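[1] Mind looking at a prediction? Sequence and model below.
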Amino acid sequence: MIRTSAARFALIAYAALTVVFTLPLGLHLGDRLPHDAGDPLFLTWGLWWNARTVPLTTAWWNPPAFFPMTGALALSDHLLGLVPMTSSVQWLGGSPVLAYNVAFLLSFLLAGFCTFLLCRELTGRADVAFVAGLLFAFNPYRWSMVSHLQLLVAFWMPLALFASHRFLATGATRWALLFAGAWLLQGLSNGYMLVFFSLVVIAWVLWFVPWRREPRRGLVLLGSLVVAAGLLAPILAGYSTIQTREGLSRSIDEIDFYGADVAGLITPSSITTVYPNWHPWPTSEENLFPGVVLLGLSAVLVWWAIRQPVERDRWRPGTVGLSVIGLTFVAIAVSVWILGPWSVRAGPLRVGAAQTHKPLMIAFIAWCLAALTSRRMRDAWHHRSPLVFHALGALACYILSWGLRPRLFGAPWLYFGPYSLLMHFPGLRELRVPARVWLPGVLLLTVAAALALARILPDDRRKRRAAIAALIVAALVDGASIPLPLASLPALSPLDGVPMQAAVLELPLGELSRDISAMYRGTWHDRPVVNGYSGYMPRHYEVLRHALADGDFDVVLELARHRPVTLAVAKDYASEDLLAWITTHPDVRPLEHASHGTRMFVVPLQPTPPPVDARAIRPVNVTASVMVDAARRIADGDLTTRWDTHRAQHAGDTVILDAGRAIAVRGVALALGEFATDYPRNLEVSLSTDGTTWTQAWGGRIAALALRGALVRPTESQIRIAFAPQIARFVRLRTLTDHSIYYWSIAEAWLLE
């Protein structure tokens, strides 16, 4: 009865605090979004789509954004783990915005309550567990994720760990099922936690399961996970297929950029009330500060651990030797920092150091190995210590959050980060932000702090209550964010007179806030939207964005080959190129209706061009006016290599393809590969039989053809130019205009016969 009443009190208290800490959101649940109208509005669109489609169907994989691309859902998180909270709200008549805000509020309430259940299970104390729930639910680090609902929904993690401990204690199958279900729903909520929390689960199973005494329980847990993972398999397969087809991947530089600075542990989120807005890092992802209370409890934990007696055993030369190696290389790093690069030669041997981060890397590895082989660690492993497991897990998550090349105040201090080792595992290469591994780390640190607190609280009831009360007040001050900034919703523009089958293209395209607003308006007018925003940008969208920025509106006609297109032109978008393009296309019909100054035009369905039925012939020789030595890459059969101008393209840049013999040339194909935006803006194609006398066969702007190629086969992004057949041996490609930024690149080229 006491346990039930304590849980009820905790649930009510967390609910009340959630309402207070998110004020004034509770007064605007249907017409405002927390913090900003960027990612929250985008996620609102995703929740709307999940509520109106059946998962894993063809329709579900093809949401109405990035038209005419198929499979656009695989560009970002699918958010299926939020469906129980958000789709039910919408099915009962609530708006997508209301559904988002309900999930937002529940993410704090349930994070606190599930952490309470976990810590009460481990400590046996409701008061300590209540403090732990506060520390995790309203942690300053979680406030730094206020725009990322899929990361805020992290309560499945403590629930899964709670269920796993209950299963080991009781052996009841229902706890194993809850464990697997919570793990599954956490993975369905966010791809990052699918991977990062799975690492925690694997470590938990290895640490806590008594494999020698009761292997059956471990096998039941693993079996339940296998079944849950099987439910994920169709989704993961769909993501893999679509992203491979689109040629999408993360670059090493991109992943490195989103690693956290080591000093991120002391930089708080700008949204917290009591801490200064000190943000020295390039991205908010590096604000790892978990609050003064949690850091203070962690310091107490370290102090307590050091003071614990340890049974002495025989001298372990391995541990001592590793410690000495670590000290030696720290001394080397310090010498470089003080004296600069140095070297000493003794006969044929030369010893020296030029940088600090390499010797520090060796010292770091040596000390980690020394700690793991110490007597204290062996005792902790033997006794399956929950305190040591959660403390070590938190430390490991913090170290992994440094990413590929750890930095200290922006300067490299280790040669490579331990996260680099994870890059060899499937799925890790697609995660852009290593810093987010700190989220399960904060949970583990909270649990470790609760375990330590339960041990050090005084036995005297009055003193214990005073200490708990002080910690509650400190935790509330630590996690306060009042008032919570709110964002207004974009205006909804009526589309009277616009055909239902027409796709909507809002101009200007490519600005984050406008693209997300266009997607949100799509939830209202229920038409396909050309604009889009996601974790990945598909190649066709980059081509479209740059073409429109260059004033090449023929790409709109290419879009209209799939279905009619409605242009919704913002009142502040003054483009003379657009107006000139409209006047030269009389079939582009203006609409009388306008809303909020938006002008609208309808581009009718355009005819589909006949396919180019020709045989592709690889040139036997290629020459270029610039980057001469690289021209051979155009015909090397490798899409990952390229020839490029190595500067912004200029009028007169020339490439000549030699077929080796006279053939009936009826076109040319240029594959851009991953460099889809490096297409020639205006190109002339000329033919010759002798390489001296040239006859122009084709000329014009290329953007529409580049868009078509990026849509048909994104990994190649092939531009196919067709013209009347002519006998020729040589094909000359020459640019006719300059561009201020982009190269001209060719990965592969073929003559079409």
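    Looks like it came in fine. Numbers count the residues shown, from 1 in each chain.
[2] contacts, neighbours, all on C-alpha from now
    Will do.
[3] Now Leu110. Nearest residue, chain neighbours left out?
    Closest residue to Leu110 apart from its sequence neighbours, by Cα to Cα, 6 or more residues apart in numbering: Phe155 at 5.8 Å.
[4] right, I mislabeled it, should have said Leu80
    With Cα to Cα, 6+ apart, the residue lying closest to Leu80 is Leu188, at 5.3 Å.
[5] Please compare the first structure with the one that follows:
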Amino acid sequence: MGETAPSEDRENTMATPAPDTEPAAAREPEAPTPARGGAEAPRTGTGDSNIKDHERWQRFAGGEDPPETHRPGRWRALGRALRRAARSEWTLAGLCSVLLALAMTWPLARHLTERIPHDTGDPLLLTYILGWVGHVLRENPTGIWDTNSFWPLDDAYLFTDTLMGYAPAALLITSPTSALVVYNVLYIGTFALAFLGAYALLRQLGARVAGSAVAAAAFAYAPWKLGQAGHLQVLSSGGIVLALAMLARGHGYSLRGGFKPERQRPGWILAGWLTALWQFSIGAGLGIPFVYLLLGIGVVVGLHWLAKRPRLRWQTLAANGIGGSVFTLGVLWIADKHAVVARAYPEALRDVEYISWFSPTWQSFIIAPEESRVWGAAHEAARAELTWAPEQALLVGFTLFALAVAGLIWSCWTGWQRVWLALGAAVVFAVAMGPNFLDDGSWAWALLYEYAPGWDAIRTPGRLAIYLTLILAVLAAGTLTRIADEADYVAHRARIDKRLKVKAPKRVHALLFLPIGLVLWEGLTVAPYMEVPEAPVDMSELEGPVLFLPAGGGDTRVQYWSIDGFPEVANGVAAFTPDEQAGIRSMSMGFPSEDAVDALREAGIETVVVLPGSLPGSDWAGLDTEAEPFGVEVERTETALIYDLNAD
């Protein structure tokens, strides 16, 4: 079968498909059977009368009722509209995406108020960030940059990904428990949006339903994401594919249909730009590469326009001008804030050796993380050879890989499209390896690191696996779509009377959904859902600034607890350790000695809280919990020691 498909089955559209009972004549007036190679079969007769005869035959053969001669009442029309909406492809796709996300993350939905995915490290930090955003937007929006943690440092909100795009949800947070609920709902939602966004993009590009569903599942539940379950900002990739789908739809573009001027939709273009800005505002780690992707697409589209001069509506140009300007200004504003932090805290910059430690190796993309239920144990020996397995085990999925390789050879996409997709995958692979690629990445990642603004802020190049997964998903969807097209072609060719367009039986198309089972099987996790520790003290009653000991990696718990009242705390965990924070930790090493108490007082610390249960194995393991320093009031509870350094 050729590269081109029957016009209805292979036409690229994100519109709601008509029900199967809708007669073909209502959608496609011309004869539907394509010749092998993609050319349409010749029409029977010429002129309007012959077309009308053909339509009558399609209507008669399809069993269509004659059109109503009177206009239905308002309530009847509303009822019909609601029924159509309930049966629409996009309602069903949205519902399936949510149900699938709930199932793949179960039983988290049963424990929204008490557990958190993966671990109590970064997830608690991100929960705290959400809590801070909600609190400060209600109380003092201009003070968002200076958090209560990392006292007394400025711009601490920018020390890690900001999750600013989740501000509407963050406004619902009023306590640590509500923050946990919001985080968990967003966590589940990231998978749902990734599936729905990828499905929308693939449908817009021209893939059939089964191919789009399987590929979307492969994108949303790729095995490498299991190792990133503690990083909400990495899982939040749905905005990327959704923005691309909106922009493609707004411009009337698909891989199978090319550019269709009559399908330009300025509203979708504007929505695409705003969605792209929302995606960037969640975090710069995924946002920076996304900006460069959009820039690259813009250059290609611009060159194509100069060469071909396709007809563009003024509304399309206006939507791009307005949306692109808002996107650019928003990105520059956020980037400028991060640049201020980079200048103020030189220790935040990552050198090549540091990045190399976290970068993938040649084998990384076929090694599963330990959280993988299917492949985790089998790949344990391979992970042992990695320097930092949580960021280097990047298996995209063997099912996806097999379908994508098949799609390079046999697909609904054209030969040149497959070549460009293969080149794109190769480029992403090279850049994602960072300094571990050929010649230390000197002609791939290193070029971006040296010359592309913002690229030096990316600590883990391997997270670009998201784009490799997306490209492979497009290739995989092409494979399954080609099979569906062939099945319909065979079914139609087998008919004696070919005037009525037919498809392969539904049970045949249902078989094309079978790979989704393998995809989801590879996406199963063994990672636990951890119980969140309760605060050992009443945080809202503490007189700040407060220092919790031991300090370090466990500070994420302190930040989470501080949602209760947001007292100033010197503790904090981020992508780097500020020198001033390291200095305060150093002062506290001898606590509660007189010298340590005096140094902390001079630094401005009012209260020190010691957690005896966390001291073993820490740098403060030898801390004397029985000592009563002179001039310090000590309150002892079952879980904490509270030192008031300025009691007198």
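    Happy to help now that I have it. None of the values given here were measured: they were computed from a predicted structure.
[6] coming back round to it: and the residue nearest to Leu110 of structure 1, how many neighbours does it have?
    A total of 25 residues lie near Phe155 of structure 1 under the criterion other Cα atoms under 10 Å.
[7] The one 3 residues further on now?
    Residues within reach of Pro158 of structure 1, counting by other Cα under 10 Å, total 29.
[8] ok, now which ones touch the residue nearest to the spatial centre of structure 1?
    In structure 1, the centroid-proximal residue (Cα atoms, centre = their mean) is Arg432; its distance is 4.7 Å. Residues near Arg432 of structure 1 by Cα atoms under 8 Å, 6 or more residues apart in numbering: 250, 254-255, 258.
[9] From those, pick the one nearest Gln150 of structure 1.
    The closest of those to Gln150 of structure 1 turns out to be Tyr258 (Cα to Cα; 17.9 Å).
[10] What residue in structure 2 is paired with the closest one?
    Tyr258 of structure 1 maps onto Phe358 of structure 2 when the alignment is built from TM-score structural alignment.
[11] same question, Thr18 of structure 1
    Checking TM-score structural alignment: Thr18 of structure 1 goes with Ala101.
[12] Confirm for me that its match is in contact with Ile188.
    Yes. Here Ala101 of structure 2 reaches Ile188: they are 5.9 Å apart, a contact under Cα atoms under 8 Å.
[13] burial of the counterpart of Trp410 of structure 2 in structure 1, as a residue count?
    Alignment note: Trp410 of structure 2 maps to Trp304 in structure 1; criterion TM-score structural alignment. The number of residues packed near Trp304 of structure 1 is 13, by other Cα under 10 Å.
[14] Name the SS class of the residue nearest to Pro567 of structure 2 when sequence neighbours are not counted, please.
    Computed as Cα to Cα, 6+ apart, the closest residue to Pro567 of structure 2 that is not its neighbour in sequence is Gly544, at 5.8 Å. Following DSSP: H, G, I helix; E, B strand; the rest coil, Gly544 of structure 2 is assigned to coil.
[15] Let me see the contact set for the aligned partner of Gly544 of structure 2 in structure 1.
    Under the alignment (TM-score structural alignment), Gly544 of structure 2 pairs with Ala502 in structure 1. Counting by Cα under 8 Å, 6+ apart, Ala502 of structure 1 touches 527-528, 563-566.
[16] Ala502 of structure 1 and Leu605 of structure 1, how far apart?
    Ala502 of structure 1 sits 9 Å away from Leu605 of structure 1, taking Cα to Cα, to the nearest Å as the criterion.
[17] so what's in contact with these two at the same time?
    Residues touching both Ala502 of structure 1 and Leu605 (Cα under 8 Å, 6+ apart) are 563-565.
[18] Need those in CSV (columns: distance to Ser488 of structure 1, secondary structure and neighbour count).
    Formatted as CSV, the shared contacts of Ala502 and Leu605 of structure 1 follow (distance: Cα to Cα, whole Å; DSSP: H, G, I helix; E, B strand; the rest coil; neighbours: other Cα atoms under 10 Å):
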residue, distance to Ser488 of structure 1, secondary structure, neighbour count
Arg563, 32, coil, 20
Pro564, 31, coil, 22
Val565, 28, strand, 28
